[in-house]
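Participant: Using only what follows, build the 3D model:
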Amino acid sequence: MATKENSTKKLTLISLVLMIFASVFGFPNMPRAFFLMGYGAIPWYMLSALTFFIPYAFMMAEYGSAFKDEKGGIYTWMRKSIGPKYAFVGVFMWYASYIVWMVGTSSIIWIPLSNAIFGSDTTSSWALFGLKSTQVIGILGILWMALITFIATKGLEKIKKITSIAGTAVAVLNVFLLIGSLLVLILNKGNLAQPIEGLHSFISSPNSSYGSPVAMLSFVVFAIFAFGGIEVVGGLVDETENAAKNFPKGIITAALIISIGYSLGIFACGIFTNWTGILSGKDVHMGNVAYILMKNLGVSLGLAMGTTTETALVIGSWVARFVGFSMFLAFTGTFFTLAFAPLKQLIEGTPKELWPAKMTKVKDGIPKNALIIQCVIVILMIMLVSFGGDEAAKFFSRLQLMTNVAMTLPNLFIAGAFIAFKNNDNIKKTFVMFKTKTKAKIATCSVLITVGFANIFTIIEPWYTKGDISSTIWMIAGPLCFTVVALIVYNRAEKKQNINNEEAA
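Facilitator: Here you go, the predicted model:
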């Protein structure tokens, strides 16, 4: 009976794939990519998948399979490959970035919900009891964070159900995009709304802002970051059913689906959307382009089926509502995963001496006290941003700049530890994707160069293109600040408890 009960609480292969899908695959990335580069986005996405995402996913699969019985996720992977201090700096920087992500997302998440209810983004006009819209959204964000934490403390089973629903919602949204665009293509007898004018269409952008080589390079950064987040599920290896087999299979399956799905989705956008006719207006921007584009799918579908313009507009409005609801579910699933998985890795993987005793207590597989403390920190930051005035808003903007690079640097830490992992014959490797050390080195270099380039360009882009040296400085300051804090925390505990000796024992 105990075995049966435990197995029901484990993540199945399908649940794992859906969780990865919900965490990594951002549906808005496709409309945004088409908005920025048109069909020209496809080669860059394919290049990013080949040089970063797929080899990185294979690394995750090898790590996860080798440490299938270990808790702590990416911290454990890096610690056993290189050392505890290296691992702690990487995982601390990674976790701190997700704290800031939760604060920002607690405000953004209401935009798709507004689209689902009202058919457009009305959040800027929300007011209650004399409070401004930013304050109302702040209160909603506080309640949202409290609800997320309350449900998360009930155990992995609750999180699994919600992320599975979210992953399914994202999948349904993508199926609708692909089938809807294919139907439009058939009904329009193969005519594309955005015509293909030879190879030129897959190299240049219809967006005049992306005509220069520097602007194109900035899009490469966008494409690489669209694939980020797969390392989040590293802490769920020990929660996966038949982990040695299902974890690498789940990662590889999700990686291939996501890589192919992005390219197909971008191409599908051109089937029903003429860039100049729909996306060239001044009111179209990165925040609303997904809703505008998908509303246009509904309108195009209606017109292709022979309905009146009025009926087609109604169809488009309901499609926009459907997209808003689906994206709200997707955000919800991502929020649950990122509120739980990074913290789980930080608490269960790192030495207990680093944290107050109450934070390290795990019940029902959940670090409940740590979740509550995390919730309090996020709520305090939301209150500061929402009710602190302009100076608080500027502070948070700087904090976001500090995490722009810090959020992706752990990818370099994890990839950088992979060679040491492959060279360590004491680590039993139950799943091997890179059959030789030479192939492993090539994959590692590919990931390091790709992510390194993306981060370097992200740092210099504001200064180089806009003369905004302040943003560049804050992005450099972020990783340095997080590294210093991590080293202070670690060195204090190391002196008191002699962590290195305990780790080696």
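Participant: can we go C-alpha only for contacts and neighbour counts from here?
Facilitator: Fine.
Participant: what are the ranges of the strands in the stretch 351-500 of the chain?
Facilitator: With DSSP state E, counting those that start in this stretch, there are no strands along the stretch 351-500 of the chain.
Participant: That one: helices as residue ranges?
Facilitator: Secondary structure of the stretch 351-500 of the chain (DSSP state H, counting those that start in this stretch): helices at 368-387, 389-406, 409-416, 418-423, 437-466, 469-497, 499-504.
Participant: The stretch 101-250 of the chain now?
Facilitator: In the stretch 101-250 of the chain, helices defined by DSSP H, counting those that start in this stretch lie at 110-118, 133-152, 156-187, 213-225, 243-272, listed in chain order.
Participant: Mean neighbour count and distance to Ser470 added to those, as TSV?
Facilitator: Rendered in TSV, the data for the helices of the stretch 101-250 of the chain read as follows (neighbours: other C-alpha atoms under 10 Å; distance: least, C-alpha to C-alpha, whole Å):
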stretch	mean neighbour count	distance to Ser470
helix 110-118	21	29
helix 133-152	19	25
helix 156-187	20	37
helix 213-225	19	18
helix 243-272	22	33
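Participant: Nearest residue to Asn296 in space, please, no chain neighbours.
Facilitator: In space, and not counting its chain neighbours, Asn296 is closest to Gly316: 6.1 Å by C-alpha to C-alpha, 6 or more residues apart in numbering.
Participant: And this one, please, so the two structures can be compared:
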Amino acid sequence: MGEQHSKQKLTLIPLVLMIFTSVYGFANIPRAFWLMGYSSIIFYVLAAILFFIPYAFMLSEFGAAFKDSKGGIYSWMAESYKPRFAFIGMFMWYISYVIWMVNVGTSIWVPLSNIIFGEDKTQTWSLFGLNSVQTLAILGILFVIVVTWIASHGIEKIKKFTSVGGAATALINLVVLACGVVILVKNGHMAEPLSFQAFLHSPNPGYQNPLSVLSFLVFAIFAYGGLEVVGGLVDETEKPEKTFPKAVLLSAIIIAVGYSLLIFIMGAFTNWDFAFQKFANGEVTMANVAYVALNNMGYQMGLAFGAADHTAMIVGQWFARYVGISMFLALGGAYFTIIFSPLKQLIEGTPKELWPAKWSQVNKHGMPVHAMKWQAIIVIAIIAVVSFGGSTASKFFDILVAMTNVSMTLPYMFIAFTFLGFKKKTEIKKPFELYKKPWQAKLAVVVVLLVVGFANAFTIIEPAIHGDIAKTLFSIAGPLIFGIIAFVMFTRYEKKYGKQG
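Facilitator: Modelled structure (predicted):
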């Protein structure tokens, strides 16, 4: 039995691929170039220096110190500060991932449509006479059932799918990098002219004022989110005190460098005015910009090799299909990690008395299968209600999304804050330390708190500035409501069992 368990332990490369699929989003690169051009690089570098790298260092220390903990970020925060505080942060964070699962369960079919048709045709899909929204809901429900069933068969199964997703994400970046260099060599110049000003100002007319520039900084910060998802995998890792910090640090460097380098290489084949007009008829959105950019890359590759315009257009369509394959596999890989890891941290880390008795039971593969089933039921129920409940249900889901906007990233502040307690507690054995001096840890915590605090404040205020007061109110209400629910749950547990949090 022990031998079988050791075979299932995560080694460095699978763990790096899991982190990669959880954090790195290829779509963030063409989105950044579309919004800010070359000037987006400065914001991505700033976000990496001020948030992602210091935050990754904290998680590395936590992971090494709590190498035997099954509760991930909850255990880290509870041991370093207070269980009640940890539970509130954990509960908010978990709820936001439930909404993520609902969103991705129905939107993952857009890249699949691009694979099959070379464009998004999901709005025309129909099963059993249902409309497109309901059809995507049925597909989403089936997807949740299948992923939950596969994931319930153990970490080995999850590792296989996340490795495919991670490899697909890595490969698309290598393809874009290689094609960009080939096009640059063939043409002898960057498609988007280089200048000092180009690295400071956006070519996008909608991103000229300070407010829009600040909104992009928030976008860049959140492009690095999700690292804490793998916190629940520390106890599933081989030699975790060494492997986990190494994987986090390696991933942080690859992701930060990858974003900046790929944004730059976009300029080798993307003339901002030409590409976004020709391939989207001026209708570029955050949802389709990756397909528009890769379609243009294929077109430019065809022209660079002397192909006729019509042939170059066909090459472009095949590149758009390729990005569909990569994004489908990457989202699928991320789904396997997220359907298991946040729930594992919630159920195995927090006091078991908070949950129905069966939820903490694990099957022969070491998975909390009852909790996973209930999670699937909740996700499926939300998908069904939203898709079949008409416009009122659809508006309700928009409200839920607004409520979880801040809930997903506010726990970054919780984790950073508890790092101070973690460093002070000498009884916690720390086999791996990057912040060796107290002032270094304090500086890192203050910087992360200020950066994420600003990003969340701006996320809350921005809709109101544009006249959407309701979205601002719901963004505030979400963390408050989820926080109150968590507070009440934990207080009831304390009173019932006479424990202090």
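Participant: Just give the TM-score of the two.
Facilitator: TM-score for the superposed pair, counting by TM-score structural alignment, normalised by the length of the second structure: 0.98. Supporting figures: 497 aligned residues with a C-alpha RMSD of 0.9 Å.
Participant: how far away is the residue nearest to Asn296 of the first structure from Phe395 of the first structure?
Facilitator: Counting by C-alpha to C-alpha, to the nearest Å, the gap between Gly316 of the first structure and Phe395 of the first structure amounts to 39 Å.
Participant: Compare neighbour counts for those two and give me the winner.
Facilitator: Between Gly316 of the first structure and Phe395, counted using other C-alpha atoms under 10 Å, the more crowded position is Gly316 (25 against 14).
Participant: who touches the residue nearest to Asn296 of the first structure in this structure?
Facilitator: Applying C-alpha atoms under 8 Å, 6 or more residues apart in numbering to Gly316 of the first structure gives the contacts 294-299, 302.
Participant: Counterpart of it over in the second structure?
Facilitator: The alignment partner of Gly316 of the first structure in the second structure, by TM-score structural alignment, is Gly316.
Participant: what about its match, helix or strand, and which?
Facilitator: Counting by DSSP states H and E, the element that carries Gly316 of the second structure is helix 309-338.
Participant: average gap between that helix and the first structure?
Facilitator: After superposition onto the first structure, helix 309-338 of the second structure lies on average 0.9 Å away from the residues it aligns with, using mean C-alpha distance after the TM-score superposition for the first structure.
Participant: what range in the first structure does the next helix or strand after that helix sit on?
Facilitator: Counting by DSSP H and E, the element after helix 309-338 of the second structure in chain order, helix or strand, is helix 341-349. Residues 341-349 of the first structure are where helix 341-349 of the second structure aligns, taking TM-score structural alignment as the criterion.
Participant: who's in contact with the matching stretch?
Facilitator: Everything outside stretch 341-349 of the first structure that qualifies as a contact, by C-alpha under 8 Å, 6+ apart, is 71-76, 91-92, 94-95, 98, 232-236, 359-360, 366-367, 370-371.
Participant: give the contact list for the nearest residue to Gly37 of the second structure once chain neighbours are set aside.
Facilitator: For Gly37 of the second structure, ignoring the flanking residues on the chain, the nearest one in space by C-alpha to C-alpha, 6+ apart is Ser202 at 5.5 Å. Contacts here follow C-alpha under 8 Å, 6+ apart; on that basis Ser202 of the second structure touches 35-40, 208.
Participant: so what corresponds to Ser202 of the second structure in the first structure?
Facilitator: In the first structure, the residue equivalent to Ser202 of the second structure is Ser205, according to TM-score structural alignment.
Participant: Can you give me the distance of that match to Pro213 of the first structure?
Facilitator: Distance of Ser205 of the first structure to Pro213 of the first structure, computed by C-alpha to C-alpha: 11 Å.
Participant: Kindly report the same for Ile258 of the first structure.
Facilitator: In this structure, Ile258 of the first structure lies at 27 Å from Pro213 of the first structure, with C-alpha to C-alpha as the measure.
Participant: neighbours of the nearest residue to Met313 of the second structure once chain neighbours are set aside, just the number please.
Facilitator: Distances taken as C-alpha to C-alpha, 6+ apart place Tyr299 nearest to Met313 of the second structure, at 5.3 Å, with adjacent residues excluded. Around Tyr299 of the second structure sit 27 other residues, with neighbours defined as other C-alpha under 10 Å.
Participant: Which helix or which strand is home to the aligned partner of Tyr299 of the second structure in the first structure?
Facilitator: For Tyr299 of the second structure, the aligned residue in the first structure is Val299 (criterion: TM-score structural alignment). Val299 of the first structure is part of helix 289-304 when elements are defined by DSSP H and E.
Participant: which other residues reach stretch 86-95 of the second structure?
Facilitator: Looking at stretch 86-95 of the second structure with C-alpha under 8 Å, 6+ apart, the contacting residues turn out to be 73-75, 77-78, 342-343, 346, 350, 404, 407-411, 414, 479, 482-483, 486-487, 490.
Participant: Superposed on the first structure, what's the mean shift for that stretch?
Facilitator: For stretch 86-95 of the second structure, the mean distance to aligned residues of the first structure following superposition is 0.4 Å (mean C-alpha distance after the TM-score superposition for the first structure).
Participant: Confirm for me that Met297 of the second structure is in contact with Gly267.
Facilitator: No. Under the criterion of C-alpha atoms under 8 Å, Met297 of the second structure lies out of contact with Gly267, with a separation of 10.2 Å.
Participant: just to revisit the earlier point, any figure for the gap between the residue nearest to Asn296 of the first structure and Leu293 of the first structure?
Facilitator: Taking C-alpha to C-alpha as the criterion, Gly316 of the first structure is separated from Leu293 of the first structure by 10 Å.
Participant: same question, Val89 of the first structure
Facilitator: 41 Å.
Participant: Kindly report the same for Lys428 of the first structure.
Facilitator: Lys428 of the first structure sits 49 Å away from Leu293 of the first structure when distances are taken as C-alpha to C-alpha.
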